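In: coordinates only, sequence not included:
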């Protein structure tokens, strides 16, 4: 459309006058600037001109033009403005409508939302259980009246739900709960469920949806963990030369497990890290669990010679570190490779259901996470510096969870006392 108005608005694009060709408009074909720079600049100018010509109207202003250009370069800002302009969503007042609102409005990483959704699904089963199995036909969860007694009862339900399932499988089949998906829950699971539910209830208090504050009296931080168990250096090294006949998966799992023992990454990261993340003998990655929770801090560590030798054997599978294998298969084979290598030392573990100590051969209970604990514990025994070890594992320097990965053994205690001399 023809117009006599001449507005000047900054786009943020920059080009030296010696490269400018008004007939393009953009970089001239004779410019010696890098090809990709010229292409990207000219593309943006062309798109901007088309955008203006498609949207321009009689009587447009300089402010309108500036906003249009800003929306082109910052589309997220436009989306946020549109969200603000939308009328506020009207939420229902039932308990489970409040849970939907919480999931949409509350902050938290993907892992937290997944865990709280599991609690909300369990609450749905709990409500139906009270009505149909316990005979409380008028029972209804309400945020206004969810207090101490109800929270404690729900936590007890979490502990016993598997037993209930075995007695009433038809009831639970309505919720698509079957034998392959239902597992016994420990007291730790009940405490975790209570903690997540309290977070939701505290949110309800802030929103003015809850009147009964007695739920805050419930102590949900009663988790109990046994001492950390891990492979000793000599047990770990016994795997290096272990042989497994003509099996393909056993040597592969041995190498993957050993790699973890010398790197300390989680299984999820082991399966996703690519060889392009290894430069000059250093591995660089952002732990997937941290990334889900908004932590983008990079973990950077030098590869141990054993880890480097292992990777060389699987170079043909690049960009992956190793051939594909399922997580369940990996964990099952770990037990086998330790058993065949003669790693049978008995360790004391805490039964999560009974909370009583038991003696078990380490080969029977080892998982991929045992490799991570082996890396952490053996390093900590050498340096006695949590912050230093945490820099190689992705833990925060003052992580409380770190204590579950190492033990203060007799050697550390002896060295400590010797310092008194």
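Out: Arrived safely. Just so it is clear, the structure is predicted and the values come from calculations on it, not from any experiment. Numbers count the residues shown, from 1 in each chain.
In: when you work out contacts or count neighbours from here on, use the C-alpha atoms and nothing else.
Out: Will do.
In: help me confirm that residue 231 is found in a helix?
Out: No. With DSSP: H, G, I helix; E, B strand; the rest coil as the criterion, residue 231 is coil rather than part of a helix.
In: number of residues surrounding the closest residue to it other than its chain neighbours?
Out: Excluding the flanking residues, the one nearest residue 231 by C-alpha to C-alpha, 6 or more residues apart in numbering is residue 374, at 5.5 Å. Number of residues near residue 374 (other C-alpha atoms under 10 Å) recorded here: 26.
In: measure residue 374 to residue 407 for me?
Out: With the distance defined as C-alpha to C-alpha, to the nearest Å, residue 374 ends up 11 Å from residue 407.
In: which neighbours do these two share?
Out: Common neighbours of residue 374 and residue 407, counting by C-alpha atoms under 8 Å, 6 or more residues apart in numbering, are absent.
In: in addition, the following structure is provided for comparison:
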């Protein structure tokens, strides 16, 4: 049995009158194992500028207020670490994990002669409080979009429903397998969604290991075989777009006209819904759109064409809230109206969707219009652009895709279209 643990020596940070104390700070030892944390004082103190945080030792050729030398203090710290390691090795042989109180008692008994222990502090590290810390820190440091925060909040909620008593070091391969099974059986997640949740969980565990809150790094070599079928890229061809543009919208459904305009603008600009919604007149240049994307904070320049110019001109003298260029409604309402528009125009062809849920293969047949969503305009822009021969690297500059792999589904779709188009020559 191996008990994974971290033994960390550090200075105890203290403040007085809201100012950090820089002198005579206690050196403490923190022991993290099996989701537990034990903080103990070593009995030594040293000034902040005499402590090497990377090496976790007192800097050579220095002394503390009691004239104790660096070599004397460091020798005691090394001996203390050795004693702690020996205690864990004994429990590994016994195949037991010591409780916090037992570990504290044995450390006190073994090092009492060499170093007086002035204080002991035991803390049970709460999994969900730690996850909240991860969420706060990463959201701030990486400037997460609200959608990303929502995804990790969903992960946290799922983990709490899965096991309220879960500990930070719980996730060995067996526990990870159980969690994935739970997501399939209780939440009916598709395998593609399952893979995303595992990716999010691994990121949290990696963060925890880096912070030394987690000693179990079994997640690193956990790569379950998740059955997947590459999702079909559904987009609007040139003839589809023309069909939508030329359709006469009934008088009682004139609210769909603006929805159509936003869709057409997206089909010829490649903008995500979030960027369509945020697009303002400040982003407008004489021949291009220049803006910072809402999702990735990338600066994007998208040149205008006749189609996007026409829609801009249509709304030039209409003022929308926050100086917006386009009449973009909420995402949910926009998706609902897109489906309504698609059904009205007559996109009723059946499309089979194949996916896996665990090991179960599932096939669902839906009408084309039911697949209409705010992303269909962006997909249409990419596929039509590639089909017309626009180089991939130029398309990526317009769309903000950062790597070639993210474009591969579109490239494969277009290659398939070209192969079918070539077959028409067989009829000549």
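Out: Noted; the coordinates are in hand. What you see is a predicted model, and the numbers here were worked out from it, not measured in a lab.
In: helices of the stretch 201-350 of structure 2, start to end?
Out: Remark: helices assigned in the stretch 201-350 of structure 2 by DSSP state H, counting those that start in this stretch are 238-246, 255-267, 273-278, 306-314, 331-345.
In: relative to residue 122 of structure 2, which of these is closest?
Out: Closest to residue 122 of structure 2 of these is helix 273-278 (C-alpha to C-alpha; 46.9 Å).
In: what about residue 26 of structure 2, which SS state?
Out: Judged by three-state DSSP, the three-state class of residue 26 of structure 2 is strand.
In: quick check: chain neighbours aside, which residue is closest to it?
Out: residue 45 (4.3 Å).
In: any idea what that neighbour aligns with in structure 1?
Out: Aligned against structure 1 by TM-score structural alignment, residue 45 of structure 2 finds no counterpart at all.
In: what is the burial count for residue 45 of structure 2?
Out: The burial count for residue 45 of structure 2: 22, using other C-alpha under 10 Å.
In: that one is in what secondary structure piece?
Out: Element membership for residue 45 of structure 2, per DSSP states H and E: strand 36-46.
In: separation between the residue nearest to residue 231 of structure 1 and residue 299 of structure 1?
Out: In terms of C-alpha to C-alpha, residue 374 of structure 1 sits 18 Å off from residue 299 of structure 1.
In: now do residue 380 of structure 1
Out: Distance, residue 380 of structure 1 to residue 299 of structure 1, using C-alpha to C-alpha: 17 Å.
In: tell me, what residue is most central in structure 1?
Out: Structure 1 has residue 289 as the residue nearest its centroid, 2.7 Å off, counting by C-alpha atoms, centre = their mean.
In: give me the nearest residue to that residue, chain neighbours excluded.
Out: Once flanking residues are discounted, residue 289 of structure 1 sits nearest to residue 111: 7.9 Å by C-alpha to C-alpha, 6+ apart.
In: again, but for residue 278 of structure 1
Out: Distance criterion C-alpha to C-alpha, 6+ apart; nearest residue to residue 278 of structure 1, sequence neighbours excluded, is residue 284 at 6.3 Å.
In: trace the one you found over to structure 2, please.
Out: Residue 284 of structure 1 maps onto residue 290 in structure 2, with residues paired by TM-score structural alignment.
In: just the strands in the stretch 251-400 of structure 1 please.
Out: Per DSSP state E, counting those that start in this stretch, the stretch 251-400 of structure 1 carries strands over the ranges 278-279, 282-285, 299-302, 346-350, 357-361.
In: ok, which of those strands comes nearest residue 321 of structure 1?
Out: Using C-alpha to C-alpha, these put strand 278-279 closest to residue 321 of structure 1, at 10.2 Å.
In: do a quick rundown of the strands in the stretch 101-250 of structure 2.
Out: Using DSSP E, counting those that start in this stretch, strands in the stretch 101-250 of structure 2 cover 120-124.
In: for residue 64 of structure 1, what are its contacts?
Out: Shown in contact with residue 64 of structure 1 (C-alpha under 8 Å, 6+ apart): no residues.
In: just say helix, strand or coil for it.
Out: What three-state DSSP gives for residue 64 of structure 1 is helix.
In: what's the match for it in structure 2?
Out: Aligned against structure 2 by TM-score structural alignment, residue 64 of structure 1 finds no counterpart at all.
In: can you put the strands of the stretch 251-400 of structure 1 in CSV and add mean neighbour count and distance to residue 158 of structure 1?
Out: Output for the strands of the stretch 251-400 of structure 1, formatted as CSV (neighbours: other C-alpha atoms under 10 Å; distance: least, C-alpha to C-alpha, whole Å):
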stretch, mean neighbour count, distance to residue 158 of structure 1
strand 278-279, 14, 44
strand 282-285, 17, 36
strand 299-302, 17, 36
strand 346-350, 17, 19
strand 357-361, 14, 22
